[in-house]
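Colleague: The sequence and its predicted three-dimensional model are supplied below.
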Amino acid sequence: MSAARPGRSSEIATARCNKICEQLQKADLGALADLGFISLNDDADDLVIATGFKAIRTRDLSNAQKPANQVLAGGRAAVEHGFADRKCRRILTKLRLNARHATVLLRALLVLTNLEVSR
């Protein structure tokens, strides 16, 4: 767990401050992220955080990049649905109040993610 950050901190600034890439590399893990985290992992040889491709005004996505974005979105959707379900039940409030609930909540989200993916 990392220390609390001010509410005005962006997600990518918090990830950089807490050295998320280095911690994931040390644990030999990876992560799926949205387009807001594109510049977080600049090392193309050792990709830790997988983000989609972003179209810009002068260049559309290629025919290979569109399905890649769809696959990434499918992987993220299962996790996002788990968080949405927990938010509806106000379970994440417990995590904000007491950090020791994190392990139980993360295990529950992992189970929900596995169920969603296996469907």
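Modeller: In hand now; what should we look at? Every value quoted in this text rests on a predicted model; they were computed, and no experiment measured them.
Colleague: from here on, contacts and neighbour counts on C-alpha atoms
Modeller: Fine.
Colleague: you'd agree residue 72 is up against residue 32?
Modeller: Yes: counting by C-alpha atoms under 8 Å, residue 72 does reach residue 32; the two are 7.2 Å apart.
Colleague: Can you get me a residue count around residue 50?
Modeller: Neighbour count of residue 50, defined by other C-alpha atoms under 10 Å: 17.
Colleague: Put this next to the previous one:
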Amino acid sequence: MIVLAVLRHDQRLADMAGGNNVSESTVRRWRDELIALLAAQAPCLDRALKRVAKQGGEVVLIDGTLIPTRRRTGKADRQNYSGEYRHHGLHFLAVTDEKGRLIWISAARPGRTHDITAARHDHILAHLRAAGLSALADLGFRGLDNDARDPVIVTGCRPRPA
């Protein structure tokens, strides 16, 4: 429960340790062990996409998001600032099925990472082609696939303001 409070409610390690009569290093070790355990349970992208295709799915949804974090000091702070959201945080790329259920999420990247950069780094197109799926992506993915004859990525269109 201590680790869940640290992860879910962003409680400080020292506060949780002091209130539960354990050392801060013990809470840190517990937190790291739980994160490693959760990461080991996470499906890899290939298996997740093949499972969607096996269940009869034809399309997946792809979008990136910024999870806000506290501002760090020094030069390490700059890479976590997102100009799009005007906030510090970590960038994640999420793949969901047609109903919006999460099937895969990328590793954390600095907040300044753009969606298309993250998709190219994770080789999303190669994984989609291997699984035989198409993707409906956010507008940030415009230009991800340069081959117009191979419509793996179908980008949405933002309506024009009236």
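Modeller: Ah, there it is. For clarity, every value in this text was computed on a predicted model and none was experimentally measured.
Colleague: TM between them?
Modeller: TM-score for the superposed pair, counting by TM-score structural alignment, normalised by the length of the first structure: 0.40. Supporting figures: 56 aligned residues with a C-alpha RMSD of 2.2 Å.
Colleague: just the strands in the second structure please.
Modeller: For the second structure, applying DSSP state E gives strands covering 59-68, 81-82, 87-96, 102-105, 109-110, 134-137, 153-155.
Colleague: Repeat that for the first structure.
Modeller: With DSSP E, the ranges of strands along the first structure come out as 31-32, 49-50.
Colleague: now, of those, which is deepest in the fold?
Modeller: Of all these, strand 49-50 carries the top mean neighbour count, a mean of 20, counting by mean count of other C-alpha atoms under 10 Å.
Colleague: Generate a markdown table for the strands of the first structure, with distance to residue 97 of the first structure as supplementary columns.
Modeller: Formatted as a markdown table, the strands of the first structure follow (distance: least, C-alpha to C-alpha, whole Å):
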| stretch | distance to residue 97 of the first structure |
| --- | --- |
| strand 31-32 | 25 |
| strand 49-50 | 28 |
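Colleague: Tell me which of these sits nearest to residue 92 of the first structure.
Modeller: strand 31-32 (20.5 Å; C-alpha to C-alpha).
Colleague: For the closest one, enumerate the helices and strands it packs against.
Modeller: Using 3 or more C-alpha pairs under 8 Å, 6 or more residues apart in numbering; DSSP states H and E as the contact test, the elements touching strand 31-32 of the first structure are strand 49-50, helix 65-88.
Colleague: if you set the cut-off to 10 Å instead, what comes out?
Modeller: Counting contacts by 3 or more C-alpha pairs under 10 Å, 6 or more residues apart in numbering; DSSP states H and E, strand 31-32 of the first structure packs against helix 20-26, strand 49-50, helix 65-88.
Colleague: Comparing these, which comes out most buried?
Modeller: Highest mean neighbour count of these: strand 49-50, a mean of 20 (counted as mean count of other C-alpha under 10 Å).
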